[in-house]
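A.B. asks: Sequence first, then the predicted structure:
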Amino acid sequence: MNTIHDYEIERFTVEFKKNTISIDISSEQRQKQIVFQEVFCYKFYEEMPYSIISDLEERPIEDFFKENKELLNQTKNYAWPIMYDSIQELVNKIKDADVHYQVLSSSYGMNGWVLAKRVEIIDLN
C-alpha cells in the first residue's frame, strides 16, 4: 500500500449516504487522501489536531472479533454496528458483507479501525 507513515491527519469526513470515509493527510511535500468505500462500520479514538499516522494495516477479519469483543458486547443492545441476536450472527453478517478490517495506528493522536469493502490512497499532488 502507498506509504503514509508520518503523515499528519488534517481532517476526516464521514458521508453516511455515500457510505464513505475520507481522511485528508499531508507531509511537508505531499497531500494524500485515504478513502474507505462501502463502509460497514468504524471506530476512531483520540481524534485530535496534529495526529500523526504510523500505519494503515489490513488485518484478518477474525482479528476484528478478537480485538473488539468487549466493544461488541457493550454495544449489542444499541444495535451497533447492526442489529443482531448473537455474536455468531454478527460474524456471519460481517463475513457475508465481504469487508476488510483496516487498522489505523498513530504515533500521536487519532487511531482506530474501519470495516469496508475497499480502501484507496490517492496522491493529490
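C.D. replies: Happy to help now that I have it. Just so it is clear, the structure is predicted and the values come from calculations on it, not from any experiment.
A.B. asks: alpha carbons only for contacts and neighbour counts from here, please
C.D. replies: Noted.
A.B. asks: now the residue lying farthest from the centre of the chain, what's its secondary structure?
C.D. replies: For the chain, the residue at maximal distance from the C-alpha centroid (CA atoms, centre = their mean) is residue 29, at 24.9 Å. Assigned by DSSP: H, G, I helix; E, B strand; the rest coil, the conformation of residue 29 is coil.
A.B. asks: Surely residue 107 touches residue 50?
C.D. replies: No - counting by CA atoms under 8 Å, residue 107 stays clear of residue 50, with 10.5 Å between them.
A.B. asks: another structure for you, compare them:
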Amino acid sequence: MHDSLLVGYSVDGERRTLSLRLRPHHGNAPGPFRIEFDGVFAHRFDAPLLPAIVSDLEEAPAAALIEDEWDDIQARERRNGWPGGAWKIGDLQAARAYVEREGLNAYWLSSSYGLDGWVLARSVRLVAEPP
C-alpha cells in the first residue's frame, strides 16, 4: 500500500460503506486495488487533494481516535450535526463507551502528498481490481 496512488473515494451513507480506489505508483502494488470500509460511522478527510500518495493505513482503538479528535468532533457537531446518526453524546466518556459498544475501529490514513484523515468503521478489507 505504501506509495500507492489514491485516485478516488466514494461513500454510501445507506449501506454505511466507504471505498478508496488506489493504483500502483513507484511499483509498490501489483495492480489496482480498493480499500473497503464496512459499518462506517464517521470519516473525515482534510483537504482531499487527489491523487494522493498514500503512506500508510493504521488501525487503532476507536476510543483513542475519539480522545484525540474530541474537540474537533464537538465543534463540528455543534456547527452542523456531524457526524450525525446516534452521535448526540454530550461527554467524552459516553462517546468512548459508545464506540466500544458498537464495535468500531479507528483507521488513520496518512499520505506523503494529498489526502489525510480517518475513518471510524467496523471493518476494513483490501480488494484487488482487474488491471
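C.D. replies: In hand now; what should we look at? Computed from a predicted structure; not experimentally measured.
A.B. asks: re earlier: okay, and the common contacts of residue 107 and residue 50 of structure 1?
C.D. replies: Common neighbours of residue 107 of structure 1 and residue 50 (criterion: CA atoms under 8 Å, 6 or more residues apart in numbering): none identified.
A.B. asks: any idea how far residue 115 of structure 2 is from residue 108 of structure 2?
C.D. replies: Using CA to CA, to the nearest Å, we find residue 115 of structure 2 at a distance of 11 Å from residue 108 of structure 2.
A.B. asks: Structure 2: strands as residue ranges?
C.D. replies: 5-12, 17-23, 33-38, 42-46, 52-61, 105-113, 116-121, 123-128 (DSSP state E).
A.B. asks: burial of residue 105 of structure 1, as a residue count?
C.D. replies: Number of residues near residue 105 of structure 1 (other CA atoms under 10 Å) recorded here: 19.
A.B. asks: Which residue, other than its chain neighbours, is closest to it?
C.D. replies: residue 111 (4.8 Å; CA to CA, 6 or more residues apart in numbering).
A.B. asks: Looking at the alignment, what corresponds to residue 118 of structure 2 in structure 1?
C.D. replies: Using TM-score structural alignment, the equivalent of residue 118 of structure 2 in structure 1 is residue 113.
A.B. asks: Skipping adjacent residues, who's closest to that match in space?
C.D. replies: In space, and not counting its chain neighbours, residue 113 of structure 1 is closest to residue 103: 4.3 Å by CA to CA, 6+ apart.
A.B. asks: Now do the same for the one you found: its match in structure 2.
C.D. replies: So, by TM-score structural alignment, residue 103 of structure 1 is matched to residue 108.
A.B. asks: Residue 52 of structure 2 - nearest residue in space that isn't next to it in sequence?
C.D. replies: Going by CA to CA, 6+ apart, residue 52 of structure 2 has residue 114 as its nearest residue, at 4.3 Å.
A.B. asks: list the contacts for that neighbour?
C.D. replies: By CA under 8 Å, 6+ apart, the residues touching residue 114 of structure 2 are 47-53.
A.B. asks: wait, isn't residue 23 of structure 1 in contact with residue 7?
C.D. replies: No - here residue 23 of structure 1 lies out of contact with residue 7, judged by CA under 8 Å, at a distance of 11.0 Å.
A.B. asks: With neighbour numbers in mind, choose between those two.
C.D. replies: Comparing residue 23 of structure 1 with residue 7 by other CA under 10 Å, the one with more neighbours is residue 7, at 22 against 16.
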